[in-house]
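1. Sequence and predicted structure are below.
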Amino acid sequence: MNHAHEFARIYQAQAVLTTNPGNLVLMLYDGATRFINQAIDADSESDETVRIQRMHTYIVKAQNILIELRANLDFNAGGDYARDLDRLYDYYIRRLMQANLQKSTEPLNEVIGLLGQLRSGWAEMLLKQSANEPVCSVA
C-alpha cells in the first residue's frame, strides 16, 4: 500500500471519528449513494462474471450502510420520524436486495433518487439546527 493511500485512509477515519452525528448520517448517505453508483457502473462490465461480482459487492456495501443506519435509529427521541425512517430504510434495503438478485439497475436508480431526497431533507434539517432553530433528533 502506498503512503498517499494510507494517509487518505487515516484522514477519512479521523473525519468519521470527529464529526457530529448529524454530519455522520450525511456521510453515510453519501457512501451508500457512491456504492450504488458503482454498482450501476459495474453493470456495463463486459465480462459477465466480473459484472455480477462487482454489482453484488457494491450493492451489499450500500445495504450494509442502510442496515447500520436503521439499527441506530432512536425511536424514543425520534418518535414518528424515526418510525418513518425505519420504513424507508426497510424499503431501500428490500429494493437493493431485488436489484442484487436480478442484477438490475432500475431498483438502484430508484433508491438513489429516494436517498437523494432524504439526504437533502437531512442536510436542510442540519442547517436549521446550526441556525439554532428547533429540530427533532432521531440519529
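-> Arrived safely. Residues are numbered from 1 along each chain as shown.

2. CA atoms for contacts and neighbours, from now on please.
-> OK.

3. From residue 81, how far off is the residue nearest to the spatial centre of the chain?
-> With distances taken as Cα atoms, centre = their mean, residue 32 lies nearest the centre of the chain, 2.9 Å away. From residue 32 across to residue 81, the span is 21 Å (Cα to Cα, to the nearest Å).

4. Return the set of buried residues in stretch 44-52.
-> Buried residues in stretch 44-52, counted by 16 or more other Cα atoms under 10 Å: 51, 52.

5. outside of it, which residues touch it?
-> For stretch 44-52, contacts defined as Cα atoms under 8 Å, 6 or more residues apart in numbering pick out 42, 43, 103.

6. okay if I get those as TSV plus distance to residue 121, secondary structure and neighbour count?
-> Formatted as TSV, the contacts of stretch 44-52 follow (distance: Cα to Cα, whole Å; DSSP: H, G, I helix; E, B strand; the rest coil; neighbours: other Cα atoms under 10 Å):
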residue	distance to residue 121	secondary structure	neighbour count
42	29	helix	20
43	29	coil	19
103	29	coil	21
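
7. Return the closest of the residues you listed with respect to residue 55.
-> residue 42 (5.6 Å; Cα to Cα).

8. and the closest one, how far is that from residue 22?
-> Distance of residue 42 to residue 22, given as Cα to Cα: 31 Å.

9. likewise residue 74?
-> Here the criterion is Cα to Cα. By it, residue 74 lies 13 Å from residue 22.

10. Alongside the first one, take a look at this:
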Amino acid sequence: MAINNPYAMYQNNSVNTSTPGELTLMLYNGCLKFIHQAKRALEQGNIEEKNIATQKAQAIVNELVVTLDRSVPISENMTVLYEFVNHRLIEGNIKNDNKMYDEAAEIITEFRDTWKQVIQINRSKQYANMDGI
C-alpha cells in the first residue's frame, strides 16, 4: 500500500534512516508529546483521550526499558527511574492528577535533554575525526 500523504512519507523515511541514537531521541519526544496530550485531555475532561495518550506514553517508557543496554552499570538506575515514570503515569491516569504527569514529564525531559547532548557530542567527535582524513 502506497503512502500518499507527504508528511507520512517524511515520517516513515526519517524513522527508517535514523541512527539508533536518533530513534531513542524520537522515543523521548514522543513520550513527552503523549504526556502533554494526556494532561490537555484531562484539563478538557476528555477521560478517554487522556487514557489513550497515557497508555501510549507508557508503551514508549516500556520500550525504553526493553532497549536498555544491561551491560552498562547505569542501566539499572535508569530502569528504576523509568519504572517511577511509569508508576507516575498510572497514578496520574487513575487519580486524574496533572502533578503526576508533570513529574513523569520532568524525568523524561531530563533524559531527553541529556540524550540530545550525547548525540551532539558524538557528532562533534565524528566530524572532528573526518577532518583528519
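-> Received the coordinates, thanks. Computed from a predicted model, the values in this text were never measured in an experiment.

11. Which element, helix or strand, includes the residue nearest to the centre of structure 1?
-> Using DSSP states H and E, residue 32 of structure 1 maps to helix 21-42.

12. what's the mean distance for that helix versus structure 2?
-> In the superposition with structure 2, the average deviation recorded for helix 21-42 of structure 1 is 0.6 Å (mean Cα distance after the TM-score superposition for structure 1).

13. where exactly do the helices run in structure 2?
-> Along structure 2, counting by DSSP state H, helices occupy 6-17, 20-43, 47-66, 74-95, 98-131.

14. okay, now residue 86 of structure 2: neighbour count?
-> 22 (other Cα atoms under 10 Å).

15. Could you do residue 122 of structure 2 as well?
-> Counted by other Cα under 10 Å, the residues lying close to residue 122 of structure 2 total 13.

16. Please say which position in structure 1 it maps to.
-> Using TM-score structural alignment, the equivalent of residue 122 of structure 2 in structure 1 is residue 129.

17. can you tell me how far its match sits from residue 86 of structure 1?
-> Separation of residue 129 of structure 1 from residue 86 of structure 1 (Cα to Cα): 22 Å.

18. dump the residue contacts of the residue nearest to the centre of structure 1.
-> 61, 62, 63, 65, 66.

19. thinking the first one is in contact with residue 35, fair?
-> Yes - with contact defined as Cα atoms under 8 Å, residue 61 of structure 1 counts as touching residue 35 (6.5 Å).

20. Neighbour count for these two, which is higher?
-> Shown here are residue 61 of structure 1 and residue 35; by other Cα under 10 Å, residue 35 has more neighbours (20 against 17).

21. do you know how far residue 29 of structure 1 is from residue 48 of structure 1?
-> Applying Cα to Cα to residue 29 of structure 1 and residue 48 of structure 1 gives a distance of 29 Å.

22. Next: residue 72 of structure 1.
-> From residue 72 of structure 1 across to residue 48 of structure 1, the span is 36 Å (Cα to Cα).

23. What's the local residue count around residue 88 of structure 1?
-> Using other Cα under 10 Å, residue 88 of structure 1 has 18 other residues around it.

24. Which residue of structure 2 sits opposite it in the alignment?
-> In structure 2, the residue matched to residue 88 of structure 1 (TM-score structural alignment) is residue 81.

25. Its match and residue 106 of structure 2, how far apart?
-> According to Cα to Cα, residue 81 of structure 2 stands 11 Å off from residue 106 of structure 2.

26. Over to residue 69 of structure 2?
-> The value you get for residue 69 of structure 2 to residue 106 of structure 2, if Cα to Cα is used, is 23 Å.

27. what about these two, which has more around it?
-> Legend: neighbour count by other Cα under 10 Å for residue 69 of structure 2 and residue 106, higher for residue 106 (14 against 11).

28. Okay, whatever residue of structure 1 lines up with residue 67 of structure 2 and residue 13 of structure 1: tell me how far apart.
-> For residue 67 of structure 2, the aligned position in structure 1 is residue 72, judged by TM-score structural alignment. Relative to residue 13 of structure 1, residue 72 of structure 1 is positioned 19 Å away (criterion: Cα to Cα).
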